[in-house]
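Asks: 3D model of this:
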Amino acid sequence: MKIKRELLYKNTIETERYCQTVWRRFCRHRLALAGLGALAVICLASLLAPLIAPYDPEEIVGPFGAAPSLKFLLGTDQIGRDMLSRLLYATRVSLMVGALSTLISTAIGVVLGLMGGYFGGWLDIAIMRFTDMVMSFPYILLVLVAAAIFEPGLWSIILILGLVDWPGIARLVRGNVLSLRETNFVKSSIVAGMPSRYILFSEILPNTVAPILVYATSVMALSMLDEASLSFLGMGVQPPAASLGNMLGSAQSLTILTRQPWLWIPPGLLIVVLVVAINFVGDALRDALDPSSVMNVNSLSGEEQNECE
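Replies: Below you'll find the predicted structure:
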């Protein structure tokens, strides 16, 4: 019992040191820190939308196309709905689509990649050929066809994007599993007679989490762009529900573009900020979780190691 407690304490200390090392390396990316702060503010504002939104996003509360004022900070749209309230709820929709579709595609890709890479043989061949078949279709065409087949809506978009974004993650996980399968700690577990489920999810998967997290950030940014594109084309979230894409889609006329910029600049700018911030965070995670970079953290100066503490 005493030996088990000592091993548990040692593993806890090593985990804390590893997390501190990763955080130090992450903090060296100033743009990533700025992006993380922007994401935190935007996520908090969207979560608190029912509390901080001044009006109901679907209710007509003012004159048509009113310019920004003290009463309507971002003005009103063509039918008199408050733009700030709609922007808050639209951001919630974009974040929900990005997070849930990424979760679905990551789960599918991880399971298929683990099974194909570990068991190999006919199962690996079948999974990889199916993956190649899905990737052979033009991505945007596949999304548009799927969106045209199913009824437009929030949950339809989440499922469509989640079911078409998994091949890249599956190939990434499979490649890592093929490498980890030849390591000594996996071979020793096999020789010891450990079940495959334990080896996959307790030995191999924890050592594959880092590249999965990095890749998932790019998938999330791409999913948010796809949702905005589909909603812009009228195949995504349907009015009167607010979405960054359909807010831009309702501001296509030349008159609005030239005379009512408050109808398209805020949602367009918010899309750019979200995607750029997520990509900055993903780049920093890639560097921070790189094993060679983490091993060299001891070479940092004391000032660099303490800059985020």
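Asks: please count neighbours and contacts with C-alpha atoms only from this point.
Replies: Noted.
Asks: who are the neighbours in contact with the residue most central in space within the chain?
Replies: Geometric centre of the chain, nearest residue: residue 220, 2.7 Å, by C-alpha atoms, centre = their mean. Residues near residue 220 by C-alpha atoms under 8 Å, 6 or more residues apart in numbering: 98-99, 101-102, 278.
Asks: nearest to residue 15, of those residues?
Replies: Nearest to residue 15 among those: residue 278, at 25.4 Å, using C-alpha to C-alpha.
Asks: how about whatever helix or strand that closest one lives in: buried residues?
Replies: Per DSSP states H and E: residue 278 is located in helix 265-288. Residues 266-267, 271, 273-288 are the ones in helix 265-288 that count as buried (16 or more other C-alpha atoms under 10 Å).
Asks: and the next helix or strand past it?
Replies: helix 291-295.
Asks: which outside residues touch that next one?
Replies: Contacts for helix 291-295 (C-alpha under 8 Å, 6+ apart): 21-22, 25, 287-288.
Asks: quick one: which two of the residues you listed are the most distant?
Replies: Within the contacts of helix 291-295, 21 and 287 form the most distant pair, 11.5 Å apart (C-alpha to C-alpha).
Asks: following the host helix or strand of residue 21, which helix or strand comes up?
Replies: Following DSSP H and E, one finds residue 21 within helix 2-27. The helix or strand immediately downstream of helix 2-27 is helix 30-47, counting by DSSP H and E.
Asks: buried sites along the helix or strand just after that following helix?
Replies: Following helix 30-47 in sequence order, the next helix or strand is helix 49-52 (DSSP H and E). Using 16+ other C-alpha under 10 Å as the burial criterion, the residues of helix 49-52 that qualify are residue 49.
Asks: got it, and stretch 202-219?
Replies: So stretch 202-219, judged by 16+ other C-alpha under 10 Å, has buried residues 203-205, 208, 210-219.
Asks: which residues touch that stretch?
Replies: For stretch 202-219, with C-alpha under 8 Å, 6+ apart as the criterion, the contacting residues are 102, 106, 114, 165, 169, 172-173, 176-177, 180-181, 186, 278-279, 281-283, 285-286, 289-290.
Asks: please generate a structure for the following sequence too, so the two can be compared:
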Amino acid sequence: MTQPVLSEELATAGTEAAVRARSSLALAVARLRRDKVAVVSLVVVVLIVLTAVFAPVVAAITGHDPNFQYRDDGLSPDGLPVGPNGEFWLGTDRLGRDVLVRLAYGARVSLVVGLLASACAVAIGVLVGTVSGYLRGRTDLVLNWVIDLILSIPFLLFAISLVSLVGPSLKISVLVIACFTWGPIARVVRGQVLSIREREFIEAARSLGGTRRRIIVRDVLPNLVAPIIVYATLLIPSAIVFEATLSFLGLSVTPPTATWGNMLAEASQNALYTVAWWIVVFPSLALLATTLAFNLLGDGLRDALDPGASRRPGRLARTVRRGRKRAERARAAAAARDGEAH
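Replies: The predicted structure follows:
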């Protein structure tokens, strides 16, 4: 009579062992794969990255250079841009240039600035936040003053002042964006470090004679990987929007280099978008799709890396609970039969 109970218990134990055997990374990947919105966002991000990487291939397929002015075929007899057609799939701009090819090359600038600026901002924010949260005292006070100072400086005013001195360039865009986006992540990391440094394993590392540097590198930073990844993913779209803003104002790369921001700026000249809607709609859609995809992907990563943020229990957790319930019912039925036999 105890055989069914033993089999149920063994099955439950095997399921629990399978759950424990999977690493936290594997569980995060499994949760991310079940999030359909995050998967679709990841696909969109990959497509945008591939478009930027293979922009020369797009130009070769269409047979159009991003900066060449096709005045014979790309402009109407009145000198206006032509709409989407068989030769120019997304139409042309005010100079007769192919909008599709310029969008592909503009994606390169946006992604390069977004990734580089986000990487620099994350590196600075993690360094400042970790040092501030772990050392505390006067160091924490001074670094908090620095963070407050950075957050209080007007972004566009500083950018305009800097560009007026050294001129617009891609490096200046990355520098300005990185300087004004590391403050929030430093505060997030500081709060996490203040919580981690009071835990038992940090106290044990101190009691074993671990140096501050060793404890920070070996014990503190590995516990910050998840929030850093999530925040970096959410920071990229902000950097892309900042770059588009600088380009729109003429503070980023100089024309004729294509960026989504200067494409929108050109569309606004003389209200050209009122007669050629495609020159403002397609760059706007590209900017919207990119920022929205990165934001949704960041939300999905947050839910996947933080099990407590999951909206519903995973499949493995539900399997374990069902196995426990079956084992409890089997034990109760066995106990009832034993009682009747006695």
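Asks: include secondary structure and distance to residue 88 of the first structure when you put the buried residues of stretch 202-219 of the first structure into a markdown table, please.
Replies: Listed next are those as a markdown table, based on DSSP: H, G, I helix; E, B strand; the rest coil; distance: C-alpha to C-alpha, whole Å:
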| residue | secondary structure | distance to residue 88 of the first structure |
| --- | --- | --- |
| 203 | helix | 42 |
| 204 | helix | 40 |
| 205 | helix | 37 |
| 208 | coil | 35 |
| 210 | helix | 32 |
| 211 | helix | 32 |
| 212 | helix | 30 |
| 213 | helix | 27 |
| 214 | helix | 27 |
| 215 | helix | 27 |
| 216 | helix | 24 |
| 217 | helix | 22 |
| 218 | helix | 23 |
| 219 | helix | 23 |
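Asks: remind me, longest helix of the second structure?
Replies: helix 99-135 (DSSP state H).
Asks: where in the first structure does that helix fall?
Replies: Helix 99-135 of the second structure corresponds to residues 83-119 in the first structure, going by TM-score structural alignment.
Asks: with stretch 281-289 of the second structure instead?
Replies: So stretch 281-289 of the second structure sits over residues 265-273 in the first structure, by TM-score structural alignment.
Asks: quick one: the matching stretch to chain centroid distance?
Replies: In terms of C-alpha atoms, centre = their mean, to the nearest Å, the centre of stretch 265-273 of the first structure is set 17 Å apart from its chain centre.
Asks: again, but for stretch 140-155 of the first structure
Replies: Per C-alpha atoms, centre = their mean, the centroid offset for stretch 140-155 of the first structure relative to its chain is 20 Å.
Asks: how about stretch 23-39 of the first structure?
Replies: Computed by C-alpha atoms, centre = their mean, the separation of stretch 23-39 of the first structure from the middle of its chain amounts to 16 Å.
Asks: first-to-last residue distance for it?
Replies: One end of stretch 23-39 of the first structure sits 17 Å from the other (C-alpha to C-alpha, to the nearest Å).
Asks: now do residue 43 of the first structure against residue 95 of the first structure, distance only.
Replies: Where residue 95 of the first structure is concerned, residue 43 of the first structure sits at a distance of 8 Å (C-alpha to C-alpha).
Asks: which of those two has more neighbours?
Replies: residue 95 (21 against 17; other C-alpha atoms under 10 Å).
Asks: for that one, what are its contacts?
Replies: 43, 224.
Asks: then the one 4 residues further on?
Replies: When contacts are counted by C-alpha under 8 Å, 6+ apart, residue 99 of the first structure touches residue 220.
Asks: same thing but 10 Å
Replies: 93, 158, 162, 216-217, 219-221, 223-224 (C-alpha atoms under 10 Å, 6 or more residues apart in numbering).
Asks: ditto for residue 10 of the second structure
Replies: Taking C-alpha under 10 Å, 6+ apart, we find residue 10 of the second structure in contact with 4, 16, 323, 327.
Asks: at 8 Å what do you get?
Replies: Contacts of residue 10 of the second structure by C-alpha under 8 Å, 6+ apart: none found.
Asks: pull out the buried residues from the host helix or strand of it.
Replies: Remark: residue 10 of the second structure resides in helix 3-21, with elements defined by DSSP H and E. The neighbour-count check on helix 3-21 of the second structure (16+ other C-alpha under 10 Å) flags 5, 8-9, 11-12, 15-16 as buried.
Asks: how about stretch 113-131 of the first structure?
Replies: So, applying 16+ other C-alpha under 10 Å, buried residues of stretch 113-131 of the first structure: 113-118, 124, 127-128, 131.
Asks: closest to residue 257 of the first structure out of those?
Replies: Nearest to residue 257 of the first structure out of those is residue 131 (C-alpha to C-alpha; 42.1 Å).
Asks: which residue in the second structure lines up with the closest one?
Replies: Residue pairing (TM-score structural alignment): residue 131 of the first structure is matched to residue 147 of the second structure.
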